[in-house]
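Asks: Prediction below, plus the sequence it came from.
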Amino acid sequence: MSTVLAIAAAVLAVSLLIILHEAGHYFAARRSGMRVERFSVGFGPVVASFRRGETEFAISALPLGGYVRIAGMSPGDDVAPDDPTAYANQAAWRRFLVIVAGPAANYVTAVIVAAALLATIGLRAPDPAPRVGALMPGMPAAVAGLEPGDRILSVAGAPVDSFRALVAELQRHPGEPIVLELERGGERRSLPITPRDDGGVGRVGFAQAQVAVRRGPAGALVEGLRRTNAAAGAQLAAFGSMFSGKQRAELSGPVGIAQELVRGARQGAEPFLALVWTISIVLAILNLLPLPALDGGRLVFLAWEMITRRRVNEKVESYVHLAGFVALLVLIIAVTVFGDLARLLGR
């Protein structure tokens, strides 16, 4: 795929994920009898719009997100206290469902994308066989001449029949010159290599190979649900490790995400759609985090209201979300400038 088409595909994919997220809020609000005043893709001045019923559907100048404006949702909205279509006049559980519907839409999208891949071109999964995956530049595997797809038969004379056994054997020889017996293109070869000594553990620097997994229509949906749940669990664990300080935070901003999407689009349909699947999962998890300005932050206030039967002061909640939004904006700018752009210019 050309660079121009790859960029167009990346922009279209992000826009679609945003639209689906906001559509979750929109349909839940409409189902609850709330009045939706605007459904916007993007922020800032409206570039184009049309009206259907009580809702204005708009495309705005800054395509960095989107929003659904529900009557009575923002403090200061001029709505009558007895207006049943206003967000503020609805029961807390209804408002809770409207907010949670956005992340839920991203989750359902992820399941559908995974199932579609499994039923057609396949969705990658770790290969349990002792095969070489992506190589790390400058590490012993790349220096020694290993290639992705090589099947390792033995390490220093010890046969290996799985990737786990392969890793275990390599780790036993830190800094020690050894010989790998491998199969490449139907031919057996011997390759000398010296695993790097990483604190007494041998490291050679290659990832686990991936294989495309396919299922029938029914099996694809079940497997898509299972794979999405597993990926969501891994994302939650990663967030937990990051917040607890056990794992270094490696964040990507809009530029970094766009780069990965463009790279995936140029590699082919499966890598691109697999990345869209992952981003959709991350959007669902990220928006459910109990942080101000995110859907999860609003859910915390609504949960408090449902438990205590007392509504939090609207202005206080508004200030909390505003502070969270400013902090989130600063974080995005910092990650973009010192992370995405620094890596880009460093190349």
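Replies: In hand now; what should we look at?
Asks: C-alpha from now on. contacts and neighbour counts both.
Replies: Fine.
Asks: Ile285 is in contact with Leu236, correct?
Replies: Yes - Leu236 is in contact with Ile285 according to Cα atoms under 8 Å; the separation is 7.1 Å.
Asks: Among these two, which residue is more densely surrounded?
Replies: Using other Cα atoms under 10 Å, the more surrounded residue of Leu236 and Ile285 is Ile285, with 20 against 16.
Asks: what about the more buried one, helix or strand, and which?
Replies: Using DSSP states H and E, Ile285 maps to helix 269-288.
Asks: quick one: the helices in this structure?
Replies: Taking DSSP state H, the helices of the chain run over residues 3-31, 92-119, 140-144, 163-171, 217-244, 254-267, 269-288, 295-308, 314-335, 341-346.
Asks: so which of those helices gets nearest Pro126?
Replies: helix 163-171 (9.5 Å; Cα to Cα).
Asks: outside of that closest one, which residues touch it?
Replies: Applying Cα atoms under 8 Å, 6 or more residues apart in numbering, the contact partners of helix 163-171 are 127-131, 152, 154-155, 158, 160, 195, 201-204, 208.
Asks: tell me which residues in that helix are buried?
Replies: By 16 or more other Cα atoms under 10 Å, the buried positions in helix 163-171 come out as Phe163, Ala165, Leu166, Val167, Glu169, Leu170, Gln171.
Asks: With stretch 312-320 instead?
Replies: Neighbour-count burial for stretch 312-320 [16+ other Cα under 10 Å]: Glu317, Ser318, Val320.
Asks: Next one: Val326 from Ala6, what distance?
Replies: 32 Å (Cα to Cα, to the nearest Å).
Asks: just Val98 next, same as before
Replies: From Val98 over to Ala6 (counting by Cα to Cα), the distance is 34 Å.
Asks: State the distance from Lys95 to Met242.
Replies: Careful, residue 95 is Arg and not Lys. Using Cα to Cα, Arg95 is found at 30 Å from Met242.
Asks: And these two? Which one has more around it.
Replies: Using other Cα under 10 Å, the more surrounded residue of Arg95 and Met242 is Arg95, with 23 against 14.
Asks: quick one: contacts for that one?
Replies: By Cα under 8 Å, 6+ apart, the contact list for Arg95 reads Tyr87, Leu302.
Asks: what separates it from Tyr26, distance-wise?
Replies: 12 Å.
Asks: Next: Gly157.
Replies: Using Cα to Cα, Gly157 is found at 62 Å from Tyr26.
Asks: out of those two, which sits in the busier spot?
Replies: The residue with more neighbours, out of Gly157 and Tyr26, is Tyr26; 27 against 11, by other Cα under 10 Å.
Asks: residue contacts, that one?
Replies: Tyr26 touches Val36, Phe39, Val68, Val98, counting by Cα under 8 Å, 6+ apart.
Asks: Now neighbour count and distance to Gly76 too, for the residues you listed, in CSV please.
Replies: Shown next, in CSV, are the contacts of Tyr26 (neighbours: other Cα atoms under 10 Å; distance: Cα to Cα, whole Å):
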residue, neighbour count, distance to Gly76
Val36, 25, 16
Phe39, 23, 19
Val68, 22, 17
Val98, 23, 20
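Asks: adding another structure so you can compare the two:
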Amino acid sequence: MTTLMFILGIVVFAVGLLVSIAWHELGHLSTAKLFGIRVPQYMVGFGPTIWSRRKGETEYGIKAVPLGGYIRMIGMFPPDDQGRVSARSTSPWRGMIEDARSAAFEELQPGDETRMFYTRTPWKRVIVMFAGPFMNLVLAVALFLTVLMGFGIQKETTVVESVSPCVIAQSQHRDSCKKTDPSSPAAQAGMKAGDKIVSFDGKPTKDWNTLSDLIRDSAGKNVAFVVDRDGRAVTLHARIATNQVAKKDAGGNYVDGYVKAGFLGFSPATGVVKQDFGESVTWMTDRVGDAVDSLVALPGKIPALWDAAFGDGPREPDSPMGIVGAARVTGEIATLDIPASQQLAMFVFVLAGFNLSLFLFNMLPLLPLDGGHIAGALWESLRRNLARVLRRPDPGPFDVAKLMPVAYVVAGIFVCFTVLVLIADVVNPVKIS
């Protein structure tokens, strides 16, 4: 049964992956057709075609390897200075450029002269190329909101999990009390496990962050607080101690370091808590920031990833993970002994995170990524407007094809990195259980 559930989790992720890819390419397709660009193909996947159907001027299909997708637009690159699109040079670098240019004019038909991608104004090309990653961003936001507002997430609550008998500086990393340790304010006040703190010093405490901040700001004060105990409101009194506690950032997240602050002396219970729209937006903003930081830090994680794949190094929880690794994680989720609703929420979270990563990755200003084409269109717009201001001749379209040698190098680096991640995901995968 466990094996069957593991396979089911992988299948669910594969379906979600295909939908995400198709949704991304739909953004490119719809905007390209909106601006009159001819699109001969819309494909989900790579490799051999397993199903396709032509509708109008576009062939729609699914290919065997669900590791990406593409649409083919006529005239992605402009012709060269002599108007040629298929001349072949003996230079390998020039050959790459001319191959790319020639491929951009494949299937050119009468009337396509005005329907090529490069003939569109830069802002239209930016929209076409941005539309794909933007669709992934939209899907990520929708999925995150579904989980945050519909299912809820595991968070610390205002319910008491346990009461500390004494005051211990958190930097000491010990659980047992010494005879010289003073009793905790919570223990002296008579707080019990299961109490739910509903107000503190006359202020309502709807969430843990609010309560935590109130306690930290009350060092040395005599405070009354109300707890819900078995349906009864009980008022307790305590003199808040000053203690060394874990440092928090502006968003309420624990960070490295310690500060002197108020200390009551209890551990909050965790539970599944639904978020309102404002809390959800704040949470997603934090996650986008975390994702950007992870993307920037990616090169620095390669040595540890190599050691995890080919050496005896551990696989860190925040290690880069590919499609195979994500599929294994969803397989693990399906085998966890948790409610089905939480399994579904975790599935959606993984898929949402995958779409957010697709958005950020594709926005990198490097060919062959969408961001590279966007950067090329913006550069063309800048230099054309600059020429107009300086009353110089129009420099014409920016020839993105000239950057193809760089694109091949970038693509080669991506392929090597993908293979490294794949090997690590197989031999030393990230595990959640």
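Replies: That came through fine. This is a predicted model, so every value here is computed, not measured.
Asks: And the TM-score between these chains?
Replies: Once superposed, chain against chain, the TM-score is 0.72 (TM-score structural alignment, normalised by the length of the first structure); 293 aligned residues with a Cα RMSD of 3.6 Å.
Asks: so how many other residues sit close to Phe277 of the second structure?
Replies: Residues lying near Phe277 of the second structure (other Cα under 10 Å) number 12.
Asks: Would you agree it is in contact with Met149?
Replies: Yes - counting by Cα under 8 Å, Phe277 of the second structure touches Met149, with 7.1 Å between them.
Asks: shared neighbours of the two, anything?
Replies: Joint contacts of Phe277 of the second structure and Met149 (Cα under 8 Å, 6+ apart) do not exist.
Asks: Need the counterpart of Ile97 of the second structure in the first structure.
Replies: By TM-score structural alignment, Ile97 of the second structure lines up with nothing in the first structure.
Asks: actually Phe13 of the second structure, not the one I typed
Replies: Match for Phe13 of the second structure (TM-score structural alignment): Ala10.
Asks: quick one: that match from Ala231 of the first structure, how far?
Replies: For Ala10 of the first structure, the distance to Ala231 of the first structure (Cα to Cα) stands at 21 Å.
Asks: Looking at these two, which has the bigger crowd around it?
Replies: Between Ala10 of the first structure and Ala231, Ala10 has the larger neighbour count (other Cα under 10 Å), namely 23 against 16.
Asks: so what's the more buried one up against?
Replies: Ala258, Leu261, Val262, Ala265.
Asks: before we move on, what about Gly72 of the first structure?
Replies: Contacts of Gly72 of the first structure by Cα under 8 Å, 6+ apart are Asp78, Val79, Ala86, Tyr87, Ala88, Asn89.
Asks: could you dump those residues to a markdown table with distance to Ala115 of the first structure and neighbour count?
Replies: Shown next, in a markdown table, are the contacts of Gly72 of the first structure (distance: Cα to Cα, whole Å; neighbours: other Cα atoms under 10 Å):
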| residue | distance to Ala115 of the first structure | neighbour count |
| --- | --- | --- |
| Asp78 | 45 | 10 |
| Val79 | 43 | 16 |
| Ala86 | 37 | 22 |
| Tyr87 | 35 | 25 |
| Ala88 | 38 | 22 |
| Asn89 | 39 | 18 |
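Asks: Of those residues, which belong to strands?
Replies: Among these, DSSP state E puts none in strands.
Asks: okay, these in a markdown table with distance to Arg309 of the first structure next?
Replies: Listed next are the contacts of Gly72 of the first structure as a markdown table, based on distance: Cα to Cα, whole Å:
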| residue | distance to Arg309 of the first structure |
| --- | --- |
| Asp78 | 24 |
| Val79 | 22 |
| Ala86 | 19 |
| Tyr87 | 17 |
| Ala88 | 14 |
| Asn89 | 14 |
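Asks: Go through these and say which is closest to Ile332 of the first structure.
Replies: Set against Ile332 of the first structure, the nearest of these by Cα to Cα is Tyr87 (29.4 Å).
Asks: Am I right that that closest one is in contact with Ala71?
Replies: Yes - between Tyr87 of the first structure and Ala71 there is a contact under Cα under 8 Å: 6.0 Å.
Asks: residues contacting Asp82 of the first structure?
Replies: By Cα under 8 Å, 6+ apart, Asp82 of the first structure lies in contact with Asn89.
Asks: how far away is it from Gly72 of the first structure?
Replies: Applying Cα to Cα, the value for Asp82 of the first structure to Gly72 of the first structure is 11 Å.
Asks: Over to Tyr87 of the first structure?
Replies: 5 Å.
Asks: do Ala212 of the first structure as well
Replies: 48 Å.
Asks: same thing with Gly245 of the first structure?
Replies: Gly245 of the first structure is 40 Å from Gly72 of the first structure, by Cα to Cα.
Asks: With Leu283 of the first structure instead?
Replies: From Leu283 of the first structure to Gly72 of the first structure the distance is 26 Å (Cα to Cα).
Asks: again with Pro217 of the first structure
Replies: 43 Å.
Asks: Check Asn89 of the first structure too.
Replies: 8 Å.
Asks: since we're on Tyr4 of the first structure, how many residues are nearby?
Replies: Tyr isn't right for residue 4 of the first structure; it's Val. Here the count is done by other Cα under 10 Å, and Val4 of the first structure has 11 residues near it.
Asks: just the one 4 residues further on next, same as before
Replies: Neighbouring residues of Ala8 of the first structure were enumerated by other Cα under 10 Å; the total is 13.
Asks: so what's it up against?
Replies: No contacts exist for Ala8 of the first structure under Cα under 8 Å, 6+ apart.
Asks: So for stretch 203-215 of the first structure, first residue to last residue, what's the gap.
Replies: End residues of stretch 203-215 of the first structure are separated by 35 Å (Cα to Cα).
Asks: so Val68 of the first structure sits right up against Phe43, yeah?
Replies: No - the criterion here is Cα under 8 Å, and Val68 of the first structure misses it with Phe43 at 10.7 Å.
Asks: Show me what Ile307 of the first structure aligns to in the second structure.
Replies: With TM-score structural alignment as the criterion, Ile307 of the first structure lines up with Leu382 in the second structure.
Asks: meant to ask about Thr85 of the first structure, not that
Replies: Checking TM-score structural alignment: Thr85 of the first structure goes with Arg115.
Asks: which residue packs closest to that match, ignoring adjacent ones?
Replies: The spatial neighbour of Arg115 of the second structure that comes closest, neighbours along the chain excluded (Cα to Cα, 6 or more residues apart in numbering), is Ile37 at 4.7 Å.
Asks: if I pick the counterpart of that neighbour in the first structure, what's in contact with it?
Replies: Using TM-score structural alignment as the criterion, Ile37 of the second structure maps onto Met34 of the first structure. Neighbouring residues of Met34 of the first structure by Cα under 8 Å, 6+ apart: Ile70, Ala71, Pro84, Thr85, Ala86, Tyr87.
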